[in-house]
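1. the following comprises the amino acid sequence and a computationally predicted model.
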Amino acid sequence: MSLVNPSDPLDLQNAKLIKIAESLMKRVEYGGAPSGAAYEQFERAALLEKRVRERTLELERTLDLLHESNAQLAQANNETEAARRNLADAIETVSEGFALFDPGDVLVMCNSRFCRDFRDTVVDLRPGLAFQRYVETVSTSRYLALPATTTPQEWSEKRMRRHKDRRVMFNVQLANDRWLQVSEHRTANGGTVVLQTDVTDIIRLERQERTKLRDKQTRMIRATLDHLNQGVCIFDENARLVGWNDKIGTLLALPARRMHLGASFFALIDLLGDEIDFTRGLDREGFAYWARQKGPRAAISFEIRRNGAVTLQIFGRGMPDGGFVISVTDVTAEREAAKKLYELNEILEQRVMERTLELEDALSAAERANASKSRFVAAASHDLLQPLSAAKLYIASLADHCTNAHESSVLAKTESALTSAEAIIDALLDISKLDGDGISFDIRTVSLRDILRPLVDEMEVLAQNKGLELRLVDCDLSVESDATYLRRIVQNLLANAIRYTDRGRVLVGVRRNGGSARVEVWDTGPGIAEEDQNAIFEEFKRLDANASDNDGLGLGLAIVERACARLGHPIGLWSQPGRGSCFMVNLPIAGQVAPSGVKTPRVVRPISLAQAGMITLLVENDPQMRRAITVLMESWGVHVIEAEDADSALALLTDLEITPDAVLLDYQLGPGQTGLELYQEICDRLGPLPGAIVSANRAPELGQNCAELGLAFLQKPIDRQKLSQVLESAAARMV
């Protein structure tokens, strides 16, 4: 409980305390209470006086603090007022209109330039103005240039919607072609700062630059259109002419005075008189209908003829703004060239047909001549064998009665000569049969043991006479072949090995090779150089020029090659000079399936080739090799066009005017082009063709280059099975 009211002023509180103290002193001095109570009251009074004194000191300190706070507050008020004045002075110096709204969208302050262009609204701009009221006032100002289709209320509503965005910037058009850029920025406490910038000079300068650019672009477009060799005209969304060049009037024979800015498309169409005929594509009504369409237009293309002599191609395309552009091109020369080309093509087709008929006649004549030759050889061989047999009998009779050693030697040589002549006639007869189409084979299961064992027994005497060892590696395999011709093939290979081997041995045996059995005849003879390995299969070809006629005339291997080709038995050769040779014949094992999943064929030639009648271009600079490949392919029913080099091949294709069904090109064609370069030149003329490159070069890069061109790669000596696969693949593409 307090003796004084704390809310009283300090002076009043002190006066009351002094009065209370005096009253207490008097009561102590003059009161009738006992002396002890009086003393207690005195002590209490003294304590009260002490407290009053302490309270008085505290009050004095409080007053000092209050005075100091009042002084600081006054100073702060002065500084705040000075800062306000400085801020007002600062925003007044800003060259733009400035206004600050608090978070409640109430105007706090603005400078004199704010809304200066809206002079009829300045009287309302004072602190406390609501942002909504500010926008409404501006929207009704007579200095605001609103679009014709926008009311002040619509503008005000749109302005308030944009005010909700955190950052706003837009241009406002004023009267007298003046422009104001208005931008809004949010403050940290959620208020809004509005800036108004006069951009009239910038917009007018931009407008001038845009006008200059438009004029420059117009001149450039005009120059471009005049430079074109086509006639071009541009129409707007209302089909009014907005751009054109002089070429359009020349091509369509339109009067220059009718080609003017704003001319109607339909009026120009009407000017195209009867001398214009719509020949291909649209007609006149369809063209007009296309131009009347609204929205996106599909591109059109058609042709017209003017005066029956000039052909014009018209192309039309719509533009994004709804207009369209039309171009006219004179294609008279192209159409005349196409017409002449068509007529020339007809003539060429007629010439090709005539040449084809001539080739067919020549082929028939050649086939008849070949058949006649085969019949003649067969008849002559039969007629010659009879007198030869009689002569041998007469000589044998003379030998029995002749006792003179010299005469006996002459008779022996005569009999040997007649025997050689008989062997030659037999070989020629075999070759004639194999070259003819009437030959038939008896394909059946044949035991190799039944073929090889008797042959070795027969040839053993010849080998012993030369001091050679003839050895057979026995086997129990059975194959599918013609027994007679198979025996003749192995017999010729054995005889050839014994004939050309001077020392060592001859070995014959069978080796499994997947689904086939490979009969191999090895010898230790002189060997055959790689460049000669293909030539030995030619008729009357012997590498030993010093050999006598009794050593054969080179027909044995020719018979072997033809018989293997007709039977479908691939033949191979390995040889190395100084070490010997090995001839190999692949035969299908009876009842076996080849690794590819296709049963080994029994046919004597690829039926697909014989039926296809395909034409193959063969380019080989070695005459013997070229002839060997030709004979083999012709035995399969393939028509071969031969050439020895690239120039001859290209000239031959040009003269014959045909496209071969396949090509077989040697890689080394001598000086000049390689086989790959020749193939690329042929493809440039005739298009891609199937075929193969033949080479003794075994470099991997060559095989890779062939694969990139889609060609097969056949290594020398050529595997006949692979060659037939290449041709059959080409024949399949003819179907």
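-> Structure received. Numbers count the residues shown, from 1 in each chain.

2. C-alpha from now on. contacts and neighbour counts both.
-> Fine.

3. can you map out the strands along the stretch 251-400 of the chain?
-> Using DSSP state E, counting those that start in this stretch, the strands of the stretch 251-400 of the chain run over 276-280, 300-306, 310-318, 324-330.

4. can I get the ones you listed in TSV with mean neighbour count?
-> Compiled in TSV, the strands of the stretch 251-400 of the chain are given as follows (neighbours: other C-alpha atoms under 10 Å):
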stretch	mean neighbour count
strand 276-280	15
strand 300-306	18
strand 310-318	20
strand 324-330	20
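
5. okay, these in TSV with distance to N176 next?
-> Output for the strands of the stretch 251-400 of the chain, formatted as TSV (distance: least, C-alpha to C-alpha, whole Å):
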stretch	distance to N176
strand 276-280	55
strand 300-306	49
strand 310-318	40
strand 324-330	38
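
6. so which bits of stretch 210-226 are buried?
-> Neighbour-count burial for stretch 210-226, counted by 16 or more other C-alpha atoms under 10 Å, picks out 225-226.

7. and R178, which of the strands of the stretch 251-400 of the chain is closest to it?
-> strand 324-330 (36.6 Å; C-alpha to C-alpha).

8. so that closest one versus strand 300-306, what angle?
-> Inter-element angle recorded for strand 324-330 and strand 300-306: 40 degrees (by axes from the mean of the first three to the mean of the last three C-alpha atoms, to 10 degrees).

9. relative to strand 310-318, how tilted is strand 324-330?
-> Using the same axes, to 10 degrees: strand 324-330 against strand 310-318 is 160 degrees.

10. ok, structure two:
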Amino acid sequence: MLVDPSLPVEDQNKRLLRITQSLMRKIEQNTDADGLAYVQFERAALLEAQVRERTRDLERTLDLLQESNARLAEANAETEAARSNLGEALETVREGFALFDARDRLVLANSRFCRDFLDIGDGIAPGLSFAGYVELVSSSRFLALPEGEAPDSWAARRLARHEDSRAEFNVELILDRWLKVSEHRTASGGTVILQTDMTDIIRAERQERDRLRDRQARMVRATLDHLNQGVAIFARDGHLVGWNRKMNTLLGLSLADPGRHALFSDLLDQLEDQISFHDGITAETLRSWAGRGSGRRPIAFEVRRAPDRILSVFAQEMPDGGFVISFTDVTAERQAAQALFEMNELLERRVEERTLELGDALSAAERANASKSRFVAAASHDLLQPLSAAKLFVSSLADRPQDDAARDMIAKAETALSSVEDIIDALLNISRLDSGKADLRVEPMRLSAVLGPLLDELGPVAEAKGIELRVVDSSLTVDSDPGYLRRIIQNLMSNAIRYTEAGRVVVGARRTGRFARIEVWDTGPGIAKDDRDTIFKEFRRLGNKEAGPTGMGLGLAIVERACHSLDHPLSLWSEPGIGSCFSVGVPIHAKDLPEPKIHRPTERPHGSCEGLIVLLVENDLQFARAASITIEDWGAHVIHAASGKEALDLLEEIQITPDALILDFQLSDDMTGIEVHDCICDIYGDIPARIVSADRSRTLRQACVDRGIDLIAKPIDLEKLHGFLNRIGPAATAA
């Protein structure tokens, strides 16, 4: 290689010129015939061309270098200007400012940064590591370290805060100075630190806090002096630091200077001879409690000072380790409590004596009520027997030819007997409801099953009186006792018709939440406020000529008791001269019941009882005679027996199987009508039967249901009895 590329361009050019000149001289001197000189000349000319090209490249390079140097100088000038401006701007900032790069090296800082740490100012220079900066601050004598903390531990805590993306905290300096340090991360991962002098703010806050504390202390002092309790406040070491005048009064002290009785133990020694402790607390217990540095649990006890003063003491620890003790004079309360205790003992003795007297009275009343209920039940049963016989006798007379006067008398007799039956039935119901022995069977039922039949039953009564009776049918299903709910609505409708002289009676049900409110409206005379409680009492009726002798004042009494027993709210609205509305709330059943299937009885021709043999077992001779006459008038033959044994013996003797059985439940011997039925069916097979009785208990009804027998209540409903015999008439004839 002729030229070393590593040499400067000027040296390369000089070397090429020397080579060219040497070659030119050599060519001129060489006269070789093979033309080597010419070749060397050409090479020299080529080298000279390369030298000129290199020279032009060198000149262009120098021009570019000069231009770059000029731009670099301009950029350096701008950078210095920007640096100067940034430095001036940072110097105008009132806070200390420092910027660390992503490698935690100090880039720049203003003169206020770490200015209060006078002994480390020379160490704050660009390139300083963040850990070095923390170490300088922690070792500065101007840093006020917390009590018991070494510079190393302070530096470790400071470096831990550096891990946060943002941190703010106060640093205490000596001479009661404070710095607020704020540390923020930059987008490039560097760190900006601001140091703000908070001395004036903290001192102002401290002064304000001290002022408030003084004001609160005065308020606390004034409050303590106005308390009706004695209060003593002790510091953590047991020194008395505050008290009120009431404490001096209660304890008989004269504390004017805390230094006079500085310690809690001194006060306790002074008072130990004057007070006696109670509730398991002694002076040593209290002294040990106060001597604990912390962790005291509140204690409460009583002390007696002098024979006539009792103090309630409560001691509790305060957050700073001190404790407060309060004294309350409870002498009056304890004396009142003692007086109340003695009075309570006296009252308890009196109450016990009175309770025994009331217990005897209650037992007597219960016995009387039970006796009354038994009497009503027994009397009703005894009355129903002859009443049923009388109805049968009257019914048999009605079927025989009579003149108009006789028929009128018979109709009146039947009406009177029906009234007596209604009264006895009402008395039985009231007796059962009062004694709490009413047989209530709450079950789902459709209101239409009650409202429809009542319209058919009472419609002719209203029509005969010239009153419009309107019953709005309802598809609601409710939970109630079907029999008692029918009796309730029937009594309300009957009363409305009875006391309404003109207009109409409207019955319907409204849905109100979970209840169906059954309402009976009338356009009657209305009920005054003073009479609204009276109408629900037995045998109490408001004056009304239209009521006539048919009303005994028992209907609403039964309604009120039945609603109470069924928990059906009963309410009354009335306006004299306009009308009244009785309403009963009945719970709505969750699901509707299916529409009931209507079974229409098949009409039987009169006299279809012809040829029937009916066994009548009845110990009441009058009822048996009346029933026999009535049944035989229908064309049947009656075999009568007074007891179950007599009936069995009679059937065995005559060797006849009866077509139907009519059995009284309560017989004179040990057998009941149910037992007689079971014995006859065991011998002769299943025979259609009916039980007749004045007993309407649930037990009897259930026994009849279990055997598939219908119960006919006394007084006997002749239509039911005739219908029963009608249904078995054709079968008996065919047999």
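-> Received it, and whenever you're ready, just let me know what you need. Worth saying up front: this structure is predicted, and the values here are computed from it rather than measured.

11. and S35 of the first structure, which of the strands of the stretch 251-400 of the first structure is closest to it?
-> Counting by C-alpha to C-alpha, and looking across all of the strands of the stretch 251-400 of the first structure, nearest comes strand 310-318 at 128.3 Å.

12. what packs against the closest one?
-> Under the contact definition 3 or more C-alpha pairs under 8 Å, 6 or more residues apart in numbering; DSSP states H and E, strand 310-318 of the first structure sits against strand 300-306, strand 324-330, helix 332-401.

13. report the distance from the helix or strand hosting A37 of the second structure to the chain centre.
-> Assigned by DSSP states H and E, A37 of the second structure belongs to helix 36-92. In terms of C-alpha atoms, centre = their mean, to the nearest Å, the centre of helix 36-92 of the second structure is set 91 Å apart from its chain centre.

14. mean deviation, that helix versus the first structure?
-> For helix 36-92 of the second structure, the mean distance to aligned residues of the first structure following superposition is 3.6 Å (mean C-alpha distance after the TM-score superposition for the first structure).

15. before we move on, back to that, reformat the helices and strands packed on strand 310-318 of the first structure as TSV; add distance to L59 of the first structure.
-> Below are those laid out as TSV (distance: least, C-alpha to C-alpha, whole Å):
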stretch	distance to L59 of the first structure
strand 300-306	105
strand 324-330	97
helix 332-401	119
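
16. out of the ones you listed, which comes closest to A71 of the first structure?
-> strand 324-330 (83.2 Å).

17. can you give the contact residues for that closest one?
-> Here strand 324-330 of the first structure makes contact (C-alpha atoms under 8 Å, 6 or more residues apart in numbering) with 229-237, 239, 248, 251, 291, 310-319.

18. which bit of the second structure covers it?
-> Using TM-score structural alignment, strand 324-330 of the first structure lines up with residues 323-329 of the second structure.

19. how big is the offset of the matching stretch relative to the first structure?
-> So stretch 323-329 of the second structure averages 2.4 Å relative to the first structure (mean C-alpha distance after the TM-score superposition for the first structure).

20. what sits closest to L570 of the second structure if chain neighbours are left out?
-> Computed as C-alpha to C-alpha, 6 or more residues apart in numbering, the closest residue to L570 of the second structure that is not its neighbour in sequence is V584, at 4.7 Å.

21. other SSEs contacting the helix holding A37 of the second structure?
-> Helices and strands touching helix 36-92 of the second structure, by 3+ C-alpha pairs under 8 Å, 6+ apart, are helix 9-29.

22. go through the helix it packs on and flag the buried ones.
-> In helix 9-29 of the second structure, counting by 16+ other C-alpha under 10 Å, buried: 9, 12-13, 15-17, 19-20, 23-24, 27.

23. then stretch 126-133 of the second structure?
-> So, applying 16+ other C-alpha under 10 Å, buried residues of stretch 126-133 of the second structure: 128-131, 133.

24. return the subset of these lying in helices.
-> In helices, defined here by DSSP state H, the members of those are 130-131, 133.

25. strands of the stretch 551-700 of the first structure, start to end?
-> In the stretch 551-700 of the first structure, the strands defined using DSSP E, counting those that start in this stretch lie at 571-576, 580-588, 615-619, 639-643, 662-666, 691-695.
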